[in-house]
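Asker: fold the following for me, if possible:
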Amino acid sequence: MYTKNYIALLTKDNTAETDVERKALFRILSTDDLYRKVTHLYDFKEHSIKPESLENGEVYLSSSSRKLVMAAFNLYNGHYEADIFDTFAGLDDKNFNLVIQAIKIRFNKY
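Answerer: Now for the predicted structure:
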């Protein structure tokens, strides 16, 4: 269930075991594509998301990657409203399951 990218993100951020918000965020950001772009999406010094990265064109995100990031940001602190239909529509099975995993982490249902 957990990848080396996920463990690396938790380690780099020094995420507390009880910090389900960041754990859910990092679960989604651990995909190979988003992991390569994580410094554009998350500030490890400030321990916070960079929501402006979705608006300023700093990083290219495919439509499915954008949906994943918006879901991750929503699970982190509700920054983006995530409509269930819009979030899941068009995601392949792998990414659909990834978001479900992140939801389970966020709400301690795993």
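
Asker: please count neighbours and contacts with C-alpha atoms only from this point.
Answerer: Noted.

Asker: all helices for the protein, in order.
Answerer: According to DSSP state H, the chain carries its helices in the segments 4-13, 20-29, 32-36, 38-41, 63-77, 84-88, 93-106.

Asker: pick the most deeply packed of the ones you listed.
Answerer: Each of these was assessed for mean neighbour count using mean count of other C-alpha atoms under 10 Å. The highest is helix 20-29, with a mean of 25.

Asker: alongside the first, I'd like the structure of this one:
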Amino acid sequence: MPATRSGSEPTAILEIEQLGQSIWMDNLARDLIESGELATLIETKGLLGVTSNPAIFEKAIVGNKVYDSAIEAGIKSGKSLMEIYESLIFEDIQKACDIFRG
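Answerer: Have a look, this model is predicted:
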């Protein structure tokens, strides 16, 4: 029987999972988290993980206004650029982990 999740149609990702492999997405961004898209991919497509690194995070914040208010708040509170960067990425990673835990 084809693999399904939450009453969804069979997906290639779930079929790969049945073969002992797991699919991870090489992308993490706050809008993916806040929009519910990450949760949807986990729930309906069988996504089992995401990765992040400085290049991925740079891509996420460049030209994406979803980070602007957090960056402005960090600047106003006197945080260094590294402190702002770390707070943004740690928050996104923690939220993603929470979503994966369900």
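
Asker: give me the TM-score for this pair.
Answerer: The pair, once superposed, lands on a TM-score of 0.25 when counted by TM-score structural alignment, normalised by the length of structure 2; 50 aligned residues with a C-alpha RMSD of 4.8 Å.

Asker: before we move on, the earlier item: turn the helices of structure 1 into CSV, including distance to Ile49 of structure 1.
Answerer: CSV is the format used below for the helices of structure 1 (distance: least, C-alpha to C-alpha, whole Å):
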stretch, distance to Ile49 of structure 1
helix 4-13, 12
helix 20-29, 9
helix 32-36, 13
helix 38-41, 6
helix 63-77, 7
helix 84-88, 19
helix 93-106, 16
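
Asker: any idea which element the closest residue to Leu38 of structure 2 other than its chain neighbours lies in?
Answerer: Spatial nearest neighbour of Leu38 of structure 2, chain neighbours left out: Leu32 (5.6 Å); criterion: C-alpha to C-alpha, 6 or more residues apart in numbering. For Leu32 of structure 2, the element it lies in under DSSP states H and E is helix 30-34.

Asker: what about Val98 of structure 2, how many neighbours?
Answerer: No, residue 98 of structure 2 isn't Val; it's Asp. By the criterion of other C-alpha atoms under 10 Å, Asp98 of structure 2 has 10 neighbours.

Asker: any idea how far Ile84 of structure 2 lies from Ile13 of structure 2?
Answerer: When distance is defined by C-alpha to C-alpha, to the nearest Å, Ile84 of structure 2 is 35 Å away from Ile13 of structure 2.

Asker: what distance do you get for the closest residue to Val38 of structure 1 other than its chain neighbours to His40 of structure 1?
Answerer: Distances taken as C-alpha to C-alpha, 6+ apart place Leu29 nearest to Val38 of structure 1, at 6.8 Å, with adjacent residues excluded. Using C-alpha to C-alpha, we find Leu29 of structure 1 at a distance of 11 Å from His40 of structure 1.

Asker: then Ile100 of structure 1?
Answerer: For Ile100 of structure 1, the distance to His40 of structure 1 - C-alpha to C-alpha - is 24 Å.

Asker: equivalent analysis for Arg66 of structure 1, please.
Answerer: Taken as C-alpha to C-alpha, the span from Arg66 of structure 1 to His40 of structure 1 is 13 Å.

Asker: hang on, isn't the residue nearest to Val38 of structure 1 packed against Phe73?
Answerer: No - counting by C-alpha atoms under 8 Å, Leu29 of structure 1 stays clear of Phe73, with 9.9 Å between them.
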